[in-house]
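K.L.:
Following is a predicted model, sequence given first.
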Amino acid sequence: MKKWLKLLSLVIFPALFLTACDDDDDNDGMSAQARVMVIHASPNSPAVDVLVDDKKVNSAGLTFPNNSGYLDVTAGQRNLKVNAAGTATSVINANANLEENKSYSVFAINILANIEALVLTDNLTAPASGKAHVRFVHLSPDAPAVDIAVKNGPVLFSNRGFKSATDFTPVDAATYNLVVRLAGTNTVVLDLPGVALQNGKIYTVFARGYAAPLAGNTNTLGAQVIVNN
């Protein structure tokens, strides 16, 4: 459990995580809102609890590779904690400057020995008619850089390494057979058949798990889809 303490110092996220907390930002019940989603993407880490200003917001421990859904929080400086489930041990403990009407994804990533956080600002602008928006995030800690392509079709995202994230990208609303290939090659490392991207929807697809699982760990390389709207 000591390894979880490494994230106590994770207050270095540009433009998001600050070094001081000011609870005076809570003006009244009509305060402007922001939204935060926490995603458990560390393949050998235990379940976690999510706390906003020390109030637990999940009813059961969040397990790999699931997410909390968006949590409505008062905009301004908030304290966010992700704790090992059922304990007071924080894996993320940071003060966040959450901007009004913005949405954020906080991914707990990497193996337990090197656990860290990846924070993304989510652009949830509505897609044009007939379109969906999709982004890809590479969160498999031992997988090489990859391309994501339509099977027998074009490359959608190229040369994405661990911890990298694309922007939300418009695509035609349809059901796709996707493949994940070693970057710059035709070598398929993961098939993603039947990925349905619906009209008007916004999606995050992230690679998760191990390319070569550790002993006793069954979290093999796969993909997880989040519907962001």
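P.N.:
Sure thing, it's come through.

K.L.:
only C-alpha atoms for contact and neighbour calcs from this point on.
P.N.:
Noted.

K.L.:
Once you drop chain neighbours, what's closest to residue 147?
P.N.:
Distances taken as C-alpha to C-alpha, 6 or more residues apart in numbering place residue 158 nearest to residue 147, at 4.3 Å, with adjacent residues excluded.

K.L.:
and that neighbour, how many residues sit next to it?
P.N.:
Other residues within reach of residue 158, judged by other C-alpha atoms under 10 Å, total 17.

K.L.:
swap in residue 63?
P.N.:
Using other C-alpha under 10 Å, residue 63 has 19 neighbouring residues.

K.L.:
ok, it - contacts?
P.N.:
40, 46, 47, 48 (C-alpha atoms under 8 Å, 6 or more residues apart in numbering).

K.L.:
hmm, 10 Å instead?
P.N.:
Residue 63 sits next to 39, 40, 41, 42, 43, 45, 46, 47, 48, 49, 85 when contact means C-alpha atoms under 10 Å, 6 or more residues apart in numbering.

K.L.:
In helices, which of those residues appear?
P.N.:
With helices taken from DSSP state H, there is no overlap with those.

K.L.:
tell me the SS of the residue lying farthest from the centre of the chain?
P.N.:
Relative to the C-alpha centroid of the chain, counting by C-alpha atoms, centre = their mean, residue 28 is the outermost residue, at 30.3 Å. Three-state call for residue 28 (DSSP: H, G, I helix; E, B strand; the rest coil): coil.

K.L.:
Check the gap between it and residue 113 for me.
P.N.:
Counting by C-alpha to C-alpha, to the nearest Å, the gap from residue 28 to residue 113 is 41 Å.

K.L.:
likewise residue 2?
P.N.:
Residue 2 sits 9 Å away from residue 113, going by C-alpha to C-alpha.

K.L.:
And the two? Which one has more around it.
P.N.:
For residue 2 versus residue 113, neighbours defined as other C-alpha under 10 Å are more numerous around residue 113 (13 against 8).

K.L.:
Pasting the second one now:
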Amino acid sequence: MQRNSKTRRGVLTVAGGALVALAGCSNSGGQSGTPTETGTESGEMASTDTETAEPTETEAEQATEDETETPMGGDAMLRVAHLAPDAPNVDVAVDGTAVLTDVPFETVSDYLSLTTGEHQITVTPTGGSEAVFDQTVSLASGRQTAAAIGEVSGQNQAFTVTLLTDDAGTADTGNTNVRAVHTIPDAPAVDVTSGETVIADMVEFGDAGEYVTVPSDTSTVELRPDSLANDEEPVGTFSVDLTDMAAQTVFATGYLEPSGGQPEARLVVATDAEPDGMTGGTETGTGTATPTGTSSGM
């Protein structure tokens, strides 16, 4: 059985002092992230029969700054995933403009269309004023996911944001292109399998496997302690509902051994691409998978 190499990722760390603000906010949970309108209409310039008003140099410079403040509508597609299981709801801004508000744990946003190049991404606890992540990221052409992972408590894994490159390639009829991303803070490296199919192997926390083609009627996914033989008993078996011909990411998140109200391990399934002509085009969302077996510690 051929084993898959891990997909490279960019890790964007958060200053430790910002975690205090995040940990101090309550998690309202259970709400959908609310997208915020980012387009700005520019009014037409008024004119008279005798003369045409011309903008001053200062006005022209200000207009240029306003137009470039949030460069939307480019070739870079960015979505945001909240996969930090002990973090509260958050607001997300791009280049100073709010694009998502009140985003709860296990939410994956729709793709935002941005220009390629550098953008300032800011993540702030909903209702708070101090950002827990405020850094410039460089976006390439194509689809990418900025995933908030880890823990504000730092008990198992430090809170961070990782930038993943998504695949827009779709599968043939009867199949789905699937990759797995490991975001379970209390789990070591794992193999992700479905029956005899290895979806990802030796996946460390925060890493992603490469896309693997699996039958669209695949109904379960197993997490196993990493081993060369891939014959270890699964620590979790989860139900999954895949979309025919699509490319999808399966985020493993939550806790293997939750305590004090922490969320249990589950899968969040996001659609990276769908074939042309399918209703709805490219969509993203969350899909919580309930364990169908008993999870045990590793």
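P.N.:
Arrived safely. All values derive from a computational prediction rather than experimental measurement.

K.L.:
Tell me which residue of structure 1 lines up with residue 189 of structure 2.
P.N.:
Counting by TM-score structural alignment, residue 189 of structure 2 corresponds to residue 145 in structure 1.

K.L.:
How about residue 171 of structure 2?
P.N.:
Per TM-score structural alignment, residue 171 of structure 2 is aligned with residue 127.

K.L.:
related to what we said a few turns ago, in structure 2, which of the contacts of residue 63 of structure 1 still touch?
P.N.:
Compared against structure 2 with both residues aligned by TM-score structural alignment, their matches' C-alpha atoms under 10 Å, the contacts of residue 63 of structure 1 retain 39, 40, 41, 42, 43, 45, 46, 47, 48, 49, 85.

K.L.:
quick one: stretch 88-95 of structure 2 aligns where in structure 1?
P.N.:
Mapping stretch 88-95 of structure 2 onto structure 1 (TM-score structural alignment) gives residues 46-53.

K.L.:
Which residues belonging to that stretch are considered buried?
P.N.:
For stretch 46-53 of structure 1, burial by neighbour count (16 or more other C-alpha atoms under 10 Å) applies to 46, 47, 48, 49, 50, 51, 52.

K.L.:
so where do the helices sit in structure 1?
P.N.:
Read by DSSP H, structure 1 holds no helices at all.

K.L.:
State the distance from the most centrally placed residue in it to residue 91 of structure 1.
P.N.:
For structure 1, residue 107 is the residue whose C-alpha lies nearest the centre (C-alpha atoms, centre = their mean; 3.8 Å). According to C-alpha to C-alpha, residue 107 of structure 1 and residue 91 of structure 1 sit 12 Å apart.

K.L.:
any shared contact partners between these two?
P.N.:
Common contacts of residue 107 of structure 1 and residue 91, defined by C-alpha under 10 Å, 6+ apart, comprise 116, 117.

K.L.:
still on that earlier bit, out of the buried residues of stretch 46-53 of structure 1, what pair is the most spread apart?
P.N.:
46 and 52 (19.7 Å; C-alpha to C-alpha).

K.L.:
residues contacting the residue nearest to residue 147 of structure 1?
P.N.:
Per C-alpha under 10 Å, 6+ apart, neighbours of residue 158 of structure 1: 145, 146, 147, 148, 149, 166, 180, 181, 182, 183, 184.

K.L.:
so what's the second one up against?
P.N.:
I take that to be residue 146 of structure 1. Counted by C-alpha under 10 Å, 6+ apart, residue 146 of structure 1 has contacts 138, 157-162, 179-185, 187-189, 207.

K.L.:
next one: the first one
P.N.:
By C-alpha under 10 Å, 6+ apart, the contact list for residue 145 of structure 1 reads 138, 158, 159, 160, 161, 162, 164, 180, 181, 182, 183, 184.

K.L.:
count of neighbours near residue 57 of structure 1?
P.N.:
12.

K.L.:
got it, and residue 121 of structure 1?
P.N.:
Residue 121 of structure 1 has 14 neighbours, counted by other C-alpha under 10 Å.

K.L.:
so who does the residue nearest to it when sequence neighbours are not counted touch?
P.N.:
Spatial nearest neighbour of residue 121 of structure 1, excluding adjacent residues (C-alpha to C-alpha, 6+ apart): residue 104 at 4.6 Å. The contact partners of residue 104 of structure 1, taken as C-alpha under 10 Å, 6+ apart, are 16, 34-38, 70-71, 98, 119-123.
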